[in-house]
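**Q** What follows is a predicted protein model with its sequence.
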Amino acid sequence: MSVDTSGHIEETRLADALSERYLAYAMSTIMSRSLPDVRDGLKPVHRRMIYAMRQLRLDPTSGFKKCARVVGDVIGKYHPHGDASVYEALVRLAQDFAVRYPLVEGQGNFGSIDGDNAAAMRYTEARMTEVARALLEGIDDDSVDFRPTYDGEEQEPVVLSAAFPNLLANGAAGIAVGMATSIPPHNVGEICSAAIRLIRSPDATVADLMEDMPGPDFPTGGLIVEDRTTLLQAYETGRGSMRIRARWSVEQGRFGTWQVVVTEIPYQVQKSRLIEQIADLMEQKKLPLLGDIRDESTTDIRLVLEPKSRGVEPEVLMETLFRATALESRFALNMNVLGADRVPGVRSLREVLRAWLDHRHDVLQRRSRHRLQAVDRRLEILDGFLAVYLNLDEVIRIIREEDDAKAGLMATFSLTELQAESILNMRLRSLRRLEELEIRKEHAALTAERGDLTALLGSEPLRWKKITEEVKAIRKAFGAGALGTRRSELAAPPRAIELSAIEAVEREPLTLILSAKGWVKTLKGHGIDPTAQKFKEGDGFRLAVECQSTDRLCVFATDGRAFTLRAADLPRGRGDGQPIRLLIELSNDEDLVAVFPVREGTRHLLASSAGRGLVIRDEDLVAEKRTGKQVLNLKDAESARICLPVEGDHVVVLGQNRRMLVFPVAQLPEMARGLGVALQKYKEGGLMDACLLSSTDGAAWPDPARIRPFADFRDYLGKRADVGRPAPAWATRKPKPKTPAGG
């Protein structure tokens, strides 16, 4: 009995309604659009596209069909979304500069590395590649589950059988709601070698697997300039990043002239935009060593860079370009994928490989069971044929004389219904003696095959041996030749090149002014009264740092990161300047601890609010990227509090428990980055303040206007990580609000 609900209104809180609908949208985006499946490495749109092309019989050996036909079938039968987005996905699968192992073979204009768009779908044609066919291998053998399509009229695979390790080979990228994925492509020959190692040694670590697949292999080649430790950590955690540089060489000209030729550019960098970027920087005079750039590319990339002076070293010229342009880019690794249980998660390299192998094991079992059922059915039919071949006259009599021939055959020869039906459907020409010999031959072959299948299903070692053979076949088919040869070279991190001395920046004294609200600017000269400067309404002076125009400035923040800014790049003049958060990627929740010029040979003391610290060289604080460099590691709810130049031989530490400790600087380790060691032991609270103390000159602390001699601190000498003694009254006076330290 149906209930009439017309006109029924159900009241609900707006917050509850929005929450319920947004959660449904988020889950749909995560599971049905943005994240790939760890087993076949495909998103739903790609899986449906390949399956639709198979239904259209677009095999690698068949002819091409219009892309409009393919897109129409995809959106009409399987994927109820816009045709433009589906066509864009198809185009990308055909671009050899976007996909390491294309799944679609295109005919017509499918775009270029310059960023040109593909022709309209009515002009282009497509068919599957051998890689796509490998992904579909055995899909008719009950190897995977199927589900109804959105309208219930068709069936589509939940996942492909994936005889090809597509997730790692082609990578993936996508942005869902609250999560994203970014997986680089790899060399399939190396993936297969690592998979075989994992089969033979199930306890193999990520480090072991990286002996076979040391890093990504991008379609556009280039140099991966990252050390093994960084890559290992990224593959172990499933998160990280790596630098990619263009491949270049020097061509010598007449009379000692030379030019640099770039033949490979980083992955996902459009060549036309790269040239525009370099041209814009040349116009802004930010590439003082580069004289000209020409694009001599045909089907292969060839960018010619001419120096302004032949006296410049090619390495120095390229270093300026790497730092300022997309000739060097950073690829973020985030292996966030859907598991077999449809739950998203970030997985390590070993977990991704294991998931693919487990899927292949499941596919092998399902295909073997399916084949075993087919063999048993055929053997049953053949047994019936052999049973009646000795009594053909009786079979003919029963068929001619009895009303129910099937029942008669079953009763006379003890046949099953399937055997009797097959005999009745037999053609007369099959009654020849030659045919009987063929049937006995087929029966023997199927009996042997049935024994092999039964043994395979009953033995896990045999199954893994079979999978190893399949993986070796994949490696042989796709890991050799022009398609399988490694394109990206794994290179050592480049040596540091000091550019301040050779860049065309006139050396002159500057004073950096930072306002209380984080606006920064520089004024020419030293000895400037910063308090006389004008600031925005509600803003005021915070700190001043005297430096040179050729200096690099270190900005140390409360999240433990160090950023590097070039003094010459900072805004000049007596205006308001520019927010420093536009120059560095620092969240609004964090603040600055110190700003100072980087000096070679100088060291700084870094300490956290928890009272841990370390000594670091200024060179290790340099970070030529907007995201900075994590130098002081912090635990939850901690922050960086101290950044002081090491200009003394002792450290003074004052805790929030009002106990003071003095110990030699030599007891602190010098590190390039880390969590640090304990400066002082606390039962509760943490670090309040610290300073550097000279045993000969004392220290201007806690009052910068008064220098206290070493004798005032002598009674508090101890060992690092001691509790200390109750601090004197002059040390525990309420300090003035701390501002970032200047140089």
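**A** Structure's in. What do you need? Residues are numbered from 1 along each chain as shown.
**Q** From here on, just use CA atoms for contacts and neighbour counts.
**A** Noted.
**Q** if you go through the stretch 351-500 of the chain in chain order, where are the strands?
**A** 489-491 (DSSP state E, counting those that start in this stretch).
**Q** So residue 691 sits against residue 641, correct?
**A** No: using Cα atoms under 8 Å, residue 691 is not in contact with residue 641; the gap is 11.7 Å.
**Q** out of those two, which sits in the busier spot?
**A** residue 641 (26 against 22; other Cα atoms under 10 Å).
**Q** Downstream of the helix or strand harbouring the more buried one, the next helix or strand is which one?
**A** Assigned by DSSP states H and E, residue 641 falls within strand 640-645. As assigned by DSSP H and E, the chain's next helix or strand after strand 640-645 is strand 650-655.
**Q** Just the buried positions in that next one, please.
**A** Within strand 650-655, the residues that count as buried by 16 or more other Cα atoms under 10 Å are 650-655.
**Q** Quick one: those residues as CSV, columns for distance to residue 514 too.
**A** Formatted as CSV, the buried residues of strand 650-655 follow (distance: Cα to Cα, whole Å):
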residue, distance to residue 514
650, 30
651, 28
652, 28
653, 28
654, 28
655, 29
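**Q** ok, those residues vs residue 416, which is closest?
**A** residue 655 (91.0 Å; Cα to Cα).
**Q** Cross-check the contact I'm expecting between the closest one and residue 689.
**A** Yes: using Cα under 8 Å, residue 655 is in contact with residue 689, at 6.8 Å.
**Q** now the helices for the stretch 1-150 of the chain?
**A** Using DSSP state H, counting those that start in this stretch, the helices found in the stretch 1-150 of the chain span residues 14-29, 44-55, 67-73, 83-94, 130-135.
**Q** now these in TSV, with distance to residue 448 and mean neighbour count?
**A** What follows is the helices of the stretch 1-150 of the chain, written out as TSV (distance: least, Cα to Cα, whole Å; neighbours: other Cα atoms under 10 Å):
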stretch	distance to residue 448	mean neighbour count
helix 14-29	48	12
helix 44-55	32	21
helix 67-73	42	20
helix 83-94	42	19
helix 130-135	27	21
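**Q** can those helices go into CSV with extra columns for distance to residue 171?
**A** Formatted as CSV, the helices of the stretch 1-150 of the chain follow (distance: least, Cα to Cα, whole Å):
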stretch, distance to residue 171
helix 14-29, 19
helix 44-55, 13
helix 67-73, 23
helix 83-94, 12
helix 130-135, 14
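**Q** and here's the other structure:
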Amino acid sequence: MASDLTDPATPIGVFDAPFDSALSERYLVYALSTITARSLPDVRDGLKPVHRRLLWAMRLLKLDPASGYKKCARVVGDVIGKYHPHGDQSVYDAMVRLAQDFALRYPLVDGQGNFGNIDGDNAAAYRYTEARLTQVAIDLMAGLDEDATDFRPTYNGEEQEPELFPGMFPNLLANGASGIAVGMATSVPPHNAAELFDAAIVLVDQPEADDAAVLAHVRGPDFPTGGIVVDSPAAIRESYATGRGGFRVRARHEIEREKGGGWQIVITEIPYGVQKGKLIEQIAALINDKKLPILTDVRDESDAEIRIVLEPRSRTVDPQVLMDGLFRLTDLETRVPLNLNVLDKDRTPRVMPLREALKAWVDHQFVVLRRRSEHRLAKIADRIELLDGYLAAYLNLDRVIAIIRTEDEPKPVLIAEFSLTDRQAEAILNMRLRSLRKLEEMEIRGERAKLEKEQAELTLLLSSDARQRTRMKRDLTRMRDRYGHETPLGKRRTTVEEAAPAREIPAEAMIEREPLTVILSQRGWVRALRGHVDLASADTARFKEGDGPAFAFHAHTTDKLLLATDGGRFYTLGADKLPGGRGFGEPVRAMIDLDGDARIVGLSRAAASDRLLLAATDGRGFAVRVADVLAETRKGKQVMSPRPGAKLKVVRPIAAEDDYVASIGDNRKLVLFPLTELAEMARGQGVQLQRFRDGGLSDARTLRFADGLHWTMGGETGRMRTESDLSPWRAARGAAGRMPPNGFPRDNRF
């Protein structure tokens, strides 16, 4: 209910209104202001208001490329005082970015002094730095004096400012843009101007050309910092066709070989928008945290050019593996987003495909061409009017002089006698005496003839679309030559080369391969000696009092180790994570969550074979693939589930050439059956390998039937005995078996 404003007690201007409607109205005004006057660029000149006002103020200060520099404080003062009533720091930050050659592909401001660097250091204060316009900015503002665009009053009504810049430079796509408004954002990467001009010429000839015709010239972004775009052509086409997407950008690197076979990687270009200082900190943190063990050092040897040196831990490291790891873990590979959300000619924000954005700029250039032509025609008409007056004066020079000398008010007399306009009469009266010579008359006639010729050409131009297209192509070609690939500024810096995503590097590839000797004691103390030590040496026989050897074998730091308990649970250990060989090692329970009553029955290299033979004390077992038992957690993985009262007893690798399974029980009965009869499972209890009347399983293994069975004789001689004919013990799986060959070990172990 509105208040009664006639009531003297009611304050003037205070009224009741629903809070939600009042808030929505005010927030909508704020949102529209942010979208249209702060955060989104115009598709026609690619500038936000703050950038446009900066360049306009510098133009009024006559800071063209041929003039001297002026303090940035002077420019910022003019901008915030006349055009942009916002904070001086935000205006100066915008100006600094326009001058940074690592931020803008084609800088619009030529800065002198400290304008920051690619390391991430800030610019000096504006009282220390100086600036002027670049030729690119001059090209972007060409036509401001020729009625090529509309002007509007500034915020206080004291000045005029252009609504947009009419120049023939595709600034939106060439320099890119980024910004966050209310409920929307924009992100346009920079492109190569020469390619944009080539594509624009195509659109002049074929206004309805499709995306493929444009992308035949625009190959992809062209960043000021170089780098490599590694997306596929299909992905690039999709991003440009929708106006949304992104580009994967990688650093450019090269491998420098050294004498003796060593090498190092040198980074020469980094992705766009990445600060070199923070990038080096990222890499150094990986080294310190040992997240990339194959990298040992990073050095910044940059001067004017970027040079970041990466040293591998050893020459045996694969350079591509190292780079893939860095691409995944650091900003040496980044994703630059594409969101072509801009203001169209009606100041409406919308996402445009690349072709549509470029077509909007081309259409704007036709408008500029017509407006400049009409402005020039008006100027020519004004000049011809004056020249006709001058010629009338020269043809009647004596009479003109007499009128000026004798008449108190010569202008009306001149107008009446010679049929002159007011402007013509005023121009005659303002002529200097030195102009009254024959040569001046001839020059005026020559100038008038030239102007008439130009007038006729412009009239034809405005009346013919074909002539306008021809003129536009000529002007675009001239600009393309100025920013061509053969020029230092126009040379393409970013390479477009499709590459697969950086591989997820397996943990073992991140570890330097070194030989180890792994030793596990009966009480569960584990250690790893450097090198492949003799398994019978004194180093391998050192244990705590009351302890003894359980497992000892050769491995490498890149290996994964499989540890199995009698409860059927498997654990995975990294060989590189094992404690060193000094002392007695450490309890393996500190590395994995091992049950208190669990007994270790197996420890081996995971790469020793593709499959394992598992057998429990009740004679049940199965084959399992190594990949199915690997577990990266401390809790491990339950693989075999023995029946009540039974325990996992045998964990042996299955060789590729093995074709039979041999099983022997506590009752000293041996049986052999084909490996094909053994079930392969990922987990479970398994199938019956051998049947027992009393006792249980003592040992089991796989073998090649044709090679026979081998075992070590007793004593210190180390002699081997072989039973080549195993036919008597061959039976079906689950048979009871028969006594083993004479001489077979009494402990019933293979």
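**A** Right, received. Where do you want to start? If you're wondering where the values come from, they're calculated on a predicted model, not measured in any experiment.
**Q** residue range for the strand holding residue 641 of the first structure in the second structure?
**A** Alignment note (TM-score structural alignment): strand 640-645 of the first structure is unmatched in the second structure.
**Q** Which elements pack onto that strand?
**A** strand 592-597, strand 603-608, strand 687-693 (3 or more Cα pairs under 8 Å, 6 or more residues apart in numbering; DSSP states H and E).
**Q** Give me the number of neighbouring residues for the aligned residue in the first structure for residue 258 of the second structure.
**A** Matched by TM-score structural alignment, residue 258 of the second structure corresponds to residue 253 in the first structure. Residues within reach of residue 253 of the first structure, counting by other Cα under 10 Å, total 9.
**Q** ditto for the one 10 residues further on
**A** Neighbour count for residue 263 of the first structure, taken as other Cα under 10 Å: 18.
**Q** I'd like the helices and strands packed on strand 640-645 of the first structure laid out as CSV, including distance to residue 398 of the first structure.
**A** Formatted as CSV, those follow (distance: least, Cα to Cα, whole Å):
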stretch, distance to residue 398 of the first structure
strand 592-597, 100
strand 603-608, 98
strand 687-693, 103
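**Q** between those, which gets nearest to residue 196 of the first structure?
**A** Closest approach to residue 196 of the first structure among these is made by strand 603-608 (46.3 Å; Cα to Cα).
**Q** Just want the angle from the next helix or strand after the closest one to strand 603-608.
**A** Using DSSP H and E, the next helix or strand after strand 603-608 of the first structure towards the C-terminus is strand 612-617. Inter-element angle recorded for strand 612-617 of the first structure and strand 603-608: 160 degrees (by axes from the mean of the first three to the mean of the last three Cα atoms, to 10 degrees).
**Q** residue contacts, residue 236 of the second structure?
**A** Counting by Cα atoms under 8 Å, 6 or more residues apart in numbering, residue 236 of the second structure touches 220, 247.
**Q** what helix or strand does it sit in?
**A** Residue 236 of the second structure is located in helix 233-242, with elements delineated by DSSP H and E.
**Q** corresponding residues in the first structure for that helix?
**A** Taken onto the first structure by TM-score structural alignment, helix 233-242 of the second structure occupies residues 228-237 there.
**Q** Just the element for the counterpart of residue 197 of the second structure in the first structure, please.
**A** Aligning on TM-score structural alignment places residue 197 of the second structure opposite residue 192 in the first structure. Per DSSP H and E, residue 192 of the first structure falls inside helix 188-200.
**Q** mean per-residue distance, that helix to the second structure?
**A** On superposition with the second structure, the mean distance recorded for helix 188-200 of the first structure (mean Cα distance after the TM-score superposition for the first structure) is 0.9 Å.
**Q** From the chain's centroid, how far away is that helix?
**A** The chain centroid and the centroid of helix 188-200 of the first structure are separated by 20 Å, computed with Cα atoms, centre = their mean, to the nearest Å.
**Q** which residue in the second structure lines up with residue 52 of the first structure?
**A** Per TM-score structural alignment, residue 52 of the first structure is aligned with residue 57.
**Q** wait, what's in contact with that match?
**A** Taking Cα under 8 Å, 6+ apart as the test, what residue 57 of the second structure contacts is 75, 78-79.
**Q** now those residues in JSON lines, with distance to residue 201 of the second structure?
**A** Shown next, in JSON lines, are the contacts of residue 57 of the second structure (distance: Cα to Cα, whole Å):
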{"residue": "75", "distance to residue 201 of the second structure": "36"}
{"residue": "78", "distance to residue 201 of the second structure": "38"}
{"residue": "79", "distance to residue 201 of the second structure": "36"}
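**Q** and of those, the nearest to residue 210 of the second structure?
**A** Comparing the contacts of residue 57 of the second structure against residue 210 of the second structure with Cα to Cα places residue 79 closest, at 41.6 Å.
**Q** Stretch 470-484 of the first structure: which residues count as buried?
**A** Neighbour counts over stretch 470-484 of the first structure (16+ other Cα under 10 Å) mark 470-472, 474-475, 477-479, 483-484 as buried.
**Q** Restricted to helices, list those.
**A** 470-472, 474-475, 477-478, 483-484 (DSSP state H).
**Q** And the furthest pair within the residues you listed?
**A** Going by Cα to Cα, the pair spanning these furthest: 470 and 483, at 19.0 Å.
**Q** Report the contact partners of the aligned residue in the first structure for residue 211 of the second structure.
**A** Matched to the first structure by TM-score structural alignment, residue 211 of the second structure sits across from residue 206. Neighbouring residues of residue 206 of the first structure by Cα under 8 Å, 6+ apart: 232, 235-236, 348-350.
**Q** which one of those residues has the most neighbours?
**A** Busiest of the contacts of residue 206 of the first structure [other Cα under 10 Å] is residue 235, holding 25 neighbours.
**Q** Would you confirm that that one contacts residue 352?
**A** No: the pair residue 235 of the first structure / residue 352 is not scored as a contact, 10.1 Å apart, by Cα under 8 Å.
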